[in-house]
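[1] Give me a model of this one.
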Amino acid sequence: MTAYDDLMAHARETEALAQVAGRLGWDQETMMPRGAAVQRGEESAAMEGVLHARRTDPRIGDWLARAEAPDAVAEANLREIRRSFERANKVPARLAAEIARVTSVAQGAWAEARADEDVAAFVPTLARVVALRQEEGQALAQGGDIYDALLDDYEPGAKAAELDAMFAALRPRLVALREAILARPQPAALAGEFDETAQLALSRELAGVFGYDMTRGRIDKAVHPFCSGSGNDVRVTTRTDPADPFNCLYSTIHEVGHASYEQNVEPDYLLTPIGRGVSMGVHESQSRIYENQLARSPAFAGWLLGRMRDAFGDIGIDDPMEFARAVNRVSNGYIRTEADEVQYNLHVLMRFDLERALISGDLAVTDLEAAWNDRFAADFGFAVDRPSNGCLQDVHWSVGLMGYFPTYSLGNVYAGCLHQALRAARPGLDDELARGDLSGATGWLRETVQRHGALHAPRATIEAACGFAPSEAPLLDYLETKFGALYDL
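    Here you go, the predicted structure:
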């Protein structure tokens, strides 16, 4: 065997073990008995210890030095292995263990503070998490930008300064569009209660319409919808609300976007470093284009209205355009995960700016609540009423995910670019959507983005699919055109 063969055999086993670790997390959120939490923590920690040891195995350095890449696939695998190996070895084992320990405790402290609406109780814990992530960023950056080093975990190659310029161009037009929409009459809401069993049945039907392969996946309920796994075992979760079936249906479609990306990677890449989505931003582009540009389009909404009537009977809306307005309703709210398509990115941009300030030291953790409340009022036009609707609403910072938030908006920007290219490639897309036929759209995404996995770098993946460099312009143009028509602006 060559050095490359030895390296790939080691990588395949590591990837397989990582999938097992991921399945432990899926089970914890769906089926694990409540009393197993402490034991599961020990099991997960043991798995992470094994994975860290494999990812820092000194033999990897030797194999990398001697390995030769016979083709582009091998080059990409070596790139991903080298990146993981170098990053893992820059962070001292002591620091990695302390981050794991503190963030495990911090998540519980955050949940308790959130329940008690008590920011002050969480400040000391969050300050410790921020300090540890600053230390980790310094180890990774080695004299470079600390936030960029953390961002690289989620969006390899991205730079905060570039994202800052892109987001600065998003913000004023989004604020102006939000204000124009909210000045218009609001659409009618759905009426009645919606049976949970019927919601789940329709959500499974929609998953199939969007190409999710249930022979290699499953749909379960969880408090927070998510997608887990890759290759031939990709699972999604959703949630139900008897007063709001859209929560279930669109959460399912969103997670199916993630799942389809993982299911559609080239089978030959299975359990290799490139056999998964290349970044969180590209991953989010798939979930957002499935959920928004496709499933919330007026054309598809007309088809969905018929399926809603079949499933639930009278829903209080008969007109397809009124139903499309209901699907795309824009309204004031505090919660990022419940935000409409127009306002969602404003929630993310605020978090991006705040966490950069925390990591740089320009914002003290003790001042976070005031900074959050001031920015929220400036962007959304009303005041935060309580911490659980403010700086305590997201779990991300408690578990140390600094650098994750901007990938949500980057994914939306990528989705806007992909949507523009998709419509150019399929000029009859609205007719297809009106028939409930997603095969053309999802097939185009499979061929241009999903099947490549992590073969190419994130930005290169999007640029190759679209034929042009990513920018915020297609997303803004799409939002203004769509909501201008829906709200008669």
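
[2] C-alpha only now, for contacts and for neighbours.
    Will do.

[3] so how far is Thr240 from Ala222?
    Separation of Ala222 from Thr240 (C-alpha to C-alpha, to the nearest Å) stands at 9 Å.

[4] higher neighbour count, the two?
    Thr240 (21 against 17; other C-alpha atoms under 10 Å).

[5] how about the more buried one, what does it touch?
    Residues near Thr240 by C-alpha atoms under 8 Å, 6 or more residues apart in numbering: Glu196, Gln199, Leu200, Lys221, Asn247, Cys248.

[6] Would you do the same for the sequence below? I want to compare the two.
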Amino acid sequence: MTAYDALMAFQHTTEALGQVAGRLGWDQETMMPRESAGQRAEEMAAMESVLHARKTDPQVAAWLAEIDDASLDTVGQAQMRHIRKSYARTMKVPADLAAEIAKVTSRSQGLWAQSRADEDVSGFLPVLDEVVNLKRQEGQALADGGDVYDAMIDDYEPDMTAAELQAMFDAMRPRLVALRAAVLAKATPVHLSGNFPSGAQMKLTRKLAKTFGYDMSMGRIDKAVHPFSSGSGHDVRITTRTSEDDPFNCLYSTIHEVGHGCYEMGIDDAYALTPLGRGVSMGVHESQSRIYENQLGRSKAFTSWLFTEMQAAFGDLGVSTADAFYKAVNCVHDGYIRTEADEVQYNLHIMLRFDLERALMSGDLAVGDLEAAWNDRFKADFGYAVDKPSNGCLQDVHWSVGLFGYFPTYSLGNVYAGCLHETLRKAVPDLDGRLAMGDTTAATGWLRENLQQYGGLRSPHETIQHASGMTPSPEPLLSYLEEKFTALYGL
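    Take a look at the predicted model:
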């Protein structure tokens, strides 16, 4: 057995253990008994200690030193790129710090969920302060004298920096704000009304998942406080949530998570339980969830099919035509919740979080001042006040589990999706005709063939460029939004 073969065999087990740790997290958010939180935190810490020990095993260093990457094929070189980077990163973070982060964030997640339900910011801030301090220590170790927030972003979007993201947001904000103002000046909100039982929503949401290519023989759909996806390969699970007065919350959360799940399911089986066997970055991951949810799922063509399906499931919807239903799906209106935001305003929610978490990590914003800072910024950006913490700084799970640097990848995913959609439209000229029949296979098949199957083979930038044939840029997204909402609202 060569050093490369031995390393890949070792890595296979490490990847499998990582999937087990992920399953513990999935269980915690879906099925775990409430009083099990303390024990689960210990279990998560133990798993992180095992994973950290494997990733920093001296034998890994010996194998890395022996392997000549130039002698490997393209796949082997890509595997080594990921393993070398992971090894260098893990060696910078002390094992006890990694275990403590896993333990505290597991406990913090439960406290966040309870504080969110109780509308009690004060009950959550002490543990959030612990998380921020621990993550700042991790960021400092990873940055090695460089920018702490850049080091955190790199965990989710390799080679991306805060400066690049800031430049992207600066380019996007004026056109988004102008489009929002133009739409809101003419908008007459269209909403559904009727009876939308949770059971009927879950039945339809499973049909939607299958419609978009989610393989239920390798996955499942459960409920969680905050929708998410988990796993890779042949075990990819997603969650959604229901609100009996807002079925779109459930249906479009599901389509979004199906985009994530189908990416993982679509990766070449040859890469299973290797570094290439998962999505290459969260920005690329979000490109899949956002194009499934928005450019496909909220299109006029697809909503004409969904309108009929919802009438069959729920009866009277409060709107009588497919055109009115399309306007309801794409209604631009005031709202607090990021995951429920329309396409025009969504990225403005991300910009708020991007600025606040950068300030938290730099120490410019104290955790104790977070609620006031959030509320002030929200009022300035959206023009109305936050009414309760679950609509403000307690709405997202991310900070409770230490995902600092994650939020900007949502907007990056929107930008990537804009590039992919522009190319997809050219590749599948009869796309709307297919979507109007509830047939997504041409679109999802194109995404699987051109992007999903490759997993982590290329860098994020190269992945999007290979699939779309263009250098990633916000222009396709902004043009799509302006064209869609100009037509929708008669601007």
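
[7] quick revisit: can you lay out the contacts of Thr240 of the first structure as a markdown table showing neighbour count, secondary structure and distance to Phe122 of the first structure?
    Converted to a markdown table, the contacts of Thr240 of the first structure look like this (neighbours: other C-alpha atoms under 10 Å; DSSP: H, G, I helix; E, B strand; the rest coil; distance: C-alpha to C-alpha, whole Å):
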| residue | neighbour count | secondary structure | distance to Phe122 of the first structure |
| --- | --- | --- | --- |
| Glu196 | 16 | helix | 36 |
| Gln199 | 24 | helix | 37 |
| Leu200 | 21 | helix | 37 |
| Lys221 | 17 | strand | 29 |
| Asn247 | 16 | helix | 30 |
| Cys248 | 23 | helix | 32 |
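
[8] Can you tell me which of those residues is nearest Pro58 of the first structure?
    Lys221 (41.6 Å; C-alpha to C-alpha).

[9] Map the closest one onto the second structure.
    Matched to the second structure by TM-score structural alignment, Lys221 of the first structure sits across from Lys223.

[10] Kindly report the same for Asn373 of the first structure.
    So Asn373 of the first structure corresponds to Asn375, using TM-score structural alignment.

[11] Ok, Gly400 of the first structure next?
    Using TM-score structural alignment, the partner of Gly400 of the first structure in the second structure is Gly402.

[12] how about the helices of the stretch 151-300 of the second structure, start to end?
    Assigned by DSSP state H, counting those that start in this stretch, the stretch 151-300 of the second structure shows helices spanning 162-186, 198-211, 247-266, 282-290, 300-314.

[13] Tabulate these (JSON lines), appending distance to Asp69 of the second structure.
    Shown next, in JSON lines, are the helices of the stretch 151-300 of the second structure (distance: least, C-alpha to C-alpha, whole Å):
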{"stretch": "helix 162-186", "distance to Asp69 of the second structure": "30"}
{"stretch": "helix 198-211", "distance to Asp69 of the second structure": "41"}
{"stretch": "helix 247-266", "distance to Asp69 of the second structure": "26"}
{"stretch": "helix 282-290", "distance to Asp69 of the second structure": "26"}
{"stretch": "helix 300-314", "distance to Asp69 of the second structure": "47"}
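
[14] helix/strand/coil for the equivalent of Glu43 of the second structure over in the first structure?
    Alignment note (TM-score structural alignment): Glu43 of the second structure maps to Glu43 of the first structure. Taken by DSSP: H, G, I helix; E, B strand; the rest coil, the conformation at Glu43 of the first structure corresponds to helix.

[15] Could you count how many residues lie near the counterpart of Gly315 of the second structure in the first structure?
    Taking TM-score structural alignment for the superposition, Gly315 of the second structure sits opposite Gly313 in the first structure. By the criterion of other C-alpha under 10 Å, Gly313 of the first structure has 12 neighbours.
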